[in-house]
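K.L.:
Have a look; sequence and predicted model below, questions after that.
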Amino acid sequence: MSAETHHGDGHAHADGKQHGAAHDHDHGHGGHSHGVAADADRRWLTIALALIVVYMAAEVVVGLLAHSLALLSDAAHMLTDAASIVLALVAMRLSARPARGGFTYGLKRAEILSAQANGITLLLLSVWLGYEAVRRLISPPAVTGGPVLVTALVGVVVNVAAAWCISRANRTSLNVEGAFQHILTDLYGFIATAVAGLVVLTTGFSRADAIASLVVVVLMLKAGTGLVRESGRIFLEAAPAGIDPDALGDRLVSRPNVVEVHDLHVWQITSGQPALSAHILVEPDEDCHAVRRDMEDVLREEYGITHATLQVDHAPEQILALIPPGARHADGGDGGHCADAHGPVHRDEPHEH
């Protein structure tokens, strides 16, 4: 392809010429990864951490005295709550560091590591608590209902306050959401424990304590599975939830003067920061820069993607000759562009411009 067919100013192709462009690279999406907003997030999480640590210590004491597995399991869960908030705070610090050296995105995915760790701890803890609850269902120990009820009711108040604090932070961050899910499942667990304490106090049915623990286990499994799944999608470079890459490719190739879209990749750098790259071929005599600007507008306005890297070239004659009507989504390998196209090739049907 001759030098005249190359447009753009962002990326070097294999032949040494410059192609494409990357615009609107705003790495501070939502304003929660730096500055005043990040300080506010850390402050809210620190308040929640203080509430949880103080109450957790009191709960362990009461749980041991009352022989309540439900209270001890709640205390254990609160320990992971505290750990999850500490982990979230550390991850927020790391992700705020600027990109340098080999970390070209900085350490933004430290937050995703934190979210995945929170999800895994929820799953592991649910296995242990499930085993203990089943064991106590079979052979229930004596449980003192009064202290269990009072402690659980106080726990509801503490967890409501902690959950409110964390909800004030940026929950679009999977990292903060991981800490919030820990607190939320603990809140539900305290409600179940309070009910169990009331049942034991009024009826003497000791197995209610173990049943309450099983309710907490189910909630832990649900929250942990969600966190592991969402963090795994980001690590595996899956498309953000709600974005269909094939539909996105069709949308881009339908724009005026666009002939083909291939090597289309869409992923998330971290929570709330989608990114996209693609190779775009346009009609031989059209303005590549105008096409690129049009596509960036579509990506920003319709998909919320502001971190887009587009390599835009004029389509060679052999590509134009290969496009029959209705040829979208043909596999790559027809020659004339990238030697190894990744994923489907989106082609526009012949139309008047």
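P.N.:
In hand now; what should we look at? Numbering: from 1, shown residues only.

K.L.:
rest of the way, CA atoms for contacts and neighbours
P.N.:
Fine.

K.L.:
Give the buried residues for the longest helix that the chain contains.
P.N.:
Longest helix in the chain by number of residues, with DSSP state H as the criterion: helix 35-66. By neighbour count on 16 or more other Cα atoms under 10 Å, the buried set for helix 35-66 is 38-39, 41-46, 48-49, 52-53, 55-56, 59-60, 62-63, 66.

K.L.:
same check, this time on stretch 291-302
P.N.:
For stretch 291-302, by 16+ other Cα under 10 Å, it's 291-292, 295-296, 298-299.

K.L.:
just stretch 268-277 next, same as before
P.N.:
Neighbour counts using 16+ other Cα under 10 Å place 268-277 of stretch 268-277 among the buried residues.

K.L.:
following the longest helix of the chain, which helix or strand comes up?
P.N.:
For helix 35-66, the following helix or strand on the C-terminal side (DSSP states H and E) is helix 69-95.

K.L.:
which strands and helices sit next to that next one?
P.N.:
On a contact count with 3 or more Cα pairs under 8 Å, 6 or more residues apart in numbering; DSSP states H and E, helix 69-95 meets helix 35-66, helix 110-138, helix 145-167, helix 174-203, helix 207-235.

K.L.:
and Ala12, which of those helices is closest to it?
P.N.:
Closest approach to Ala12 among the helices and strands packed on helix 69-95 is made by helix 207-235 (26.4 Å; Cα to Cα).

K.L.:
just to revisit the earlier point, identify, out of the helices and strands packed on helix 69-95, the most deeply packed stretch.
P.N.:
Sort those by mean neighbour count, taking mean count of other Cα atoms under 10 Å, and helix 174-203 sits at the top with a mean of 24.

K.L.:
between that helix and helix 207-235, how big is the angle?
P.N.:
Counting by axes from the mean of the first three to the mean of the last three Cα atoms, to 10 degrees, helix 174-203 points 170 degrees away from the direction of helix 207-235.

K.L.:
farthest-separated two in the buried residues of stretch 268-277?
P.N.:
Greatest spacing in the buried residues of stretch 268-277, by Cα to Cα: Ser271 and Ser277 (17.9 Å).

K.L.:
Now find how far off-centre stretch 263-270 is within its chain.
P.N.:
Its chain's C-alpha centre and that of stretch 263-270 lie 13 Å apart, by Cα atoms, centre = their mean, to the nearest Å.

K.L.:
which other residues reach it?
P.N.:
105, 108-109, 111-112, 234, 237-240, 245, 249, 274-279, 341-345 (Cα atoms under 8 Å, 6 or more residues apart in numbering).

K.L.:
still on that earlier bit, looking at the buried residues of stretch 268-277, which is nearest Leu174?
P.N.:
Ser271 (5.8 Å).

K.L.:
which one is the closest one nearest to, not counting chain neighbours?
P.N.:
Ser173 (5.1 Å; Cα to Cα, 6 or more residues apart in numbering).

K.L.:
now Leu221
P.N.:
Here the residue nearest Leu221, using Cα to Cα, 6+ apart, is Leu123, at 5.6 Å.

K.L.:
residue contacts, the one you found?
P.N.:
Here Leu123 is in contact with 220-221, 224-225 (criterion: Cα under 8 Å, 6+ apart).

K.L.:
Second structure for comparison follows:
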Amino acid sequence: MHDHAHPPGIRGASSRRLLTISLCLTATIMLVQVVGGVLTGSLALLADAAHMFTDASALVIALIASAVAARPADDRRTFGYQRAEVFGALINAIILIVLAAVVAIEGVSRLLDPADAEVAGGLMLVVAVIGLVANGISMWLLSAAQRTNINVRGAYLEVLGDLIGSAAVIVAAFVIIVTGWMPADAIASLFIAAMIVPRAVTLLREVFSVLAESAPKGMTVADIRAHLLAMDGVTGVHDVHVWQLTRGAPVFTAHVGVAPELMEQGRSAVLLARLQECLADHFDVAHSTFQLEPDDAARCEQTHA
């Protein structure tokens, strides 16, 4: 006995629209930064442009994964294609790690062998401010959606990194304008590389948690069992499993012992509805499966488990 309803989420047109808008902003600012980096000789601007190029690629992956995830379930993929979001997020994380290594190598190389060309701090500052504003807009657009969609979460983290990177470039530009100290540009590049790593690790941990079918963060089997056992007619709860298909899409299964008099009165269907409502209301689990068993059978099964 189970509930076939799936969580509405935001894996449809709304999610893809937000990602598309963010992609357009990211690609535009990336081109501006590339031109600015070439004209100013700023490694930090080029590093930030490379970061945004990676983000643009990640957003394309996110859009593709979002579209795939929206496909309905079929006889072979009975849960649908929502896991596509997880694989897209995994690719994003790997790209971030590669990017961090490349930027770090280039930054150290610039410090060890400073370039002769001067960095034009004024133009560098203008381009960085434009990037900061655009990234702020993208973050605002994605802020709500990223709470329930792992792929949008990845895009949100990348835009956050871009915003911080733009702020670092602004600081470096000010230092160059005020003091003329050119190594500030390379140091900003190393900062960008350093801040990428924690973001990638965080995203990887969430991806592996989903793929390992761990219980969603903040959800414990003990709490769920206590809620179910508090319901009239429930004598036992065992063989409990809770995992998530992707962020915001938890799945729950359990065997539930039922009092004999309740089953004799034919009230099992009413209890099933209450169990499903309990999971949906208290734990935001829209897809739950319960096997209702007579109290004696449940006790026997628990003994031999």
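P.N.:
Structure received. As the structure is a computational prediction, the values presented were derived from the model and not from experiment.

K.L.:
Counterpart of the residue nearest to Ser271 of the first structure over in the second structure?
P.N.:
Alignment note (TM-score structural alignment): Ser173 of the first structure maps to Asn149 of the second structure.

K.L.:
looking at it, that match is touching Ile10, isn't it?
P.N.:
Yes: using Cα atoms under 8 Å, Asn149 of the second structure makes contact with Ile10 at a distance of 7.0 Å.

K.L.:
okay, those two: which has more neighbours?
P.N.:
When Asn149 of the second structure and Ile10 are compared on other Cα atoms under 10 Å, the one with more neighbours turns out to be Asn149, at 22 against 19.

K.L.:
Please report how far the more buried one lies from Arg71 of the second structure.
P.N.:
According to Cα to Cα, to the nearest Å, Asn149 of the second structure and Arg71 of the second structure sit 16 Å apart.

K.L.:
and if you look at Gly107 of the second structure?
P.N.:
Remark: distance between Gly107 of the second structure and Arg71 of the second structure (Cα to Cα) = 43 Å.

K.L.:
what do you get for Ile97 of the second structure?
P.N.:
The gap separating Ile97 of the second structure from Arg71 of the second structure is 30 Å, by Cα to Cα.

K.L.:
Kindly report the same for Ser57 of the second structure.
P.N.:
22 Å.

K.L.:
Give the residue from those two that has the larger number of neighbours.
P.N.:
Using other Cα under 10 Å as the criterion, Ser57 of the second structure and Arg71 rank with Ser57 on top: 18 against 13.

K.L.:
Identify the residue of the first structure aligned to that one.
P.N.:
For Ser57 of the second structure, the residue aligned by TM-score structural alignment is Ala83.

K.L.:
How about Val171 of the second structure?
P.N.:
By TM-score structural alignment, Val171 of the second structure lines up with Val195 in the first structure.

K.L.:
Show me what stretch 301-310 of the first structure is in contact with.
P.N.:
Here stretch 301-310 of the first structure makes contact (Cα under 8 Å, 6+ apart) with 10, 20-26, 243, 273-280, 292, 296, 299-300.

K.L.:
ok, back up a step: the match of Val171 of the second structure and Leu149 touch, don't they?
P.N.:
Yes: shown here, Val195 of the first structure and Leu149 form a contact pair, counting by Cα under 8 Å, at 7.4 Å.

K.L.:
what sits against Gly236 of the second structure?
P.N.:
Applying Cα under 8 Å, 6+ apart to Gly236 of the second structure gives the contacts 229, 256-258, 295, 298-299.

K.L.:
could you show me where the helices are in the stretch 201-350 of the first structure, in order?
P.N.:
In the stretch 201-350 of the first structure, the helices defined using DSSP state H, counting those that start in this stretch lie at 207-235, 245-253, 288-303, 317-321.

K.L.:
Include distance to Tyr188 of the first structure when you put those into JSON lines, please.
P.N.:
Shown next, in JSON lines, are the helices of the stretch 201-350 of the first structure (distance: least, Cα to Cα, whole Å):
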{"stretch": "helix 207-235", "distance to Tyr188 of the first structure": "7"}
{"stretch": "helix 245-253", "distance to Tyr188 of the first structure": "38"}
{"stretch": "helix 288-303", "distance to Tyr188 of the first structure": "35"}
{"stretch": "helix 317-321", "distance to Tyr188 of the first structure": "60"}
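
K.L.:
got a list of what Ala298 of the second structure touches?
P.N.:
236, 255-257.

K.L.:
for Ala208 of the first structure, same thing?
P.N.:
So Ala208 of the first structure contacts 196-197, 199-200 (Cα under 8 Å, 6+ apart).

K.L.:
Between those residues, which sits nearest Glu177 of the first structure?
P.N.:
Minimum separation from Glu177 of the first structure among those (Cα to Cα) is found for Ala196, which lies at 28.2 Å.

K.L.:
just checking, the closest one touches Asp209?
P.N.:
Yes: with contact defined as Cα under 8 Å, Ala196 of the first structure reaches Asp209; the gap is 5.2 Å.

K.L.:
follow-up on the earlier one: chain center to the longest helix of the first structure: distance?
P.N.:
Distance, stretch centre to chain centre, for helix 35-66 of the first structure: 24 Å (Cα atoms, centre = their mean).

K.L.:
And it, what does it pack against?
P.N.:
The elements that helix 35-66 of the first structure packs onto, with contact taken as 3+ Cα pairs under 8 Å, 6+ apart, are helix 69-95, helix 145-167.

K.L.:
Now do the longest strand along the first structure and helix 245-253, the angle between them.
P.N.:
Counting residues, the longest strand found in the first structure (DSSP state E) is strand 258-270. Here the directions of strand 258-270 of the first structure and helix 245-253 differ by 130 degrees (the same axes, to 10 degrees).

K.L.:
mean deviation of strand 258-270 of the first structure from the second structure?
P.N.:
Overlaying the second structure shows strand 258-270 of the first structure at a mean distance of 1.4 Å from the equivalent residues (mean Cα distance after the TM-score superposition for the first structure).

K.L.:
Off-centre distance for that strand?
P.N.:
Per Cα atoms, centre = their mean, the centroid offset for strand 258-270 of the first structure relative to its chain is 20 Å.

K.L.:
Now do the same contact list for the residue nearest to Ala58 of the second structure when sequence neighbours are not counted.
P.N.:
Sequence neighbours aside, Asn92 is the residue nearest to Ala58 of the second structure in space, at 5.4 Å (criterion: Cα to Cα, 6+ apart). Applying Cα under 8 Å, 6+ apart to Asn92 of the second structure gives the contacts 58, 61, 154.

K.L.:
hang on, the first one packs against Tyr156?
P.N.:
To tie it back to what came earlier, the one meant is Ala58 of the second structure. No: between Ala58 of the second structure and Tyr156 there is no contact under Cα under 8 Å: 10.7 Å.
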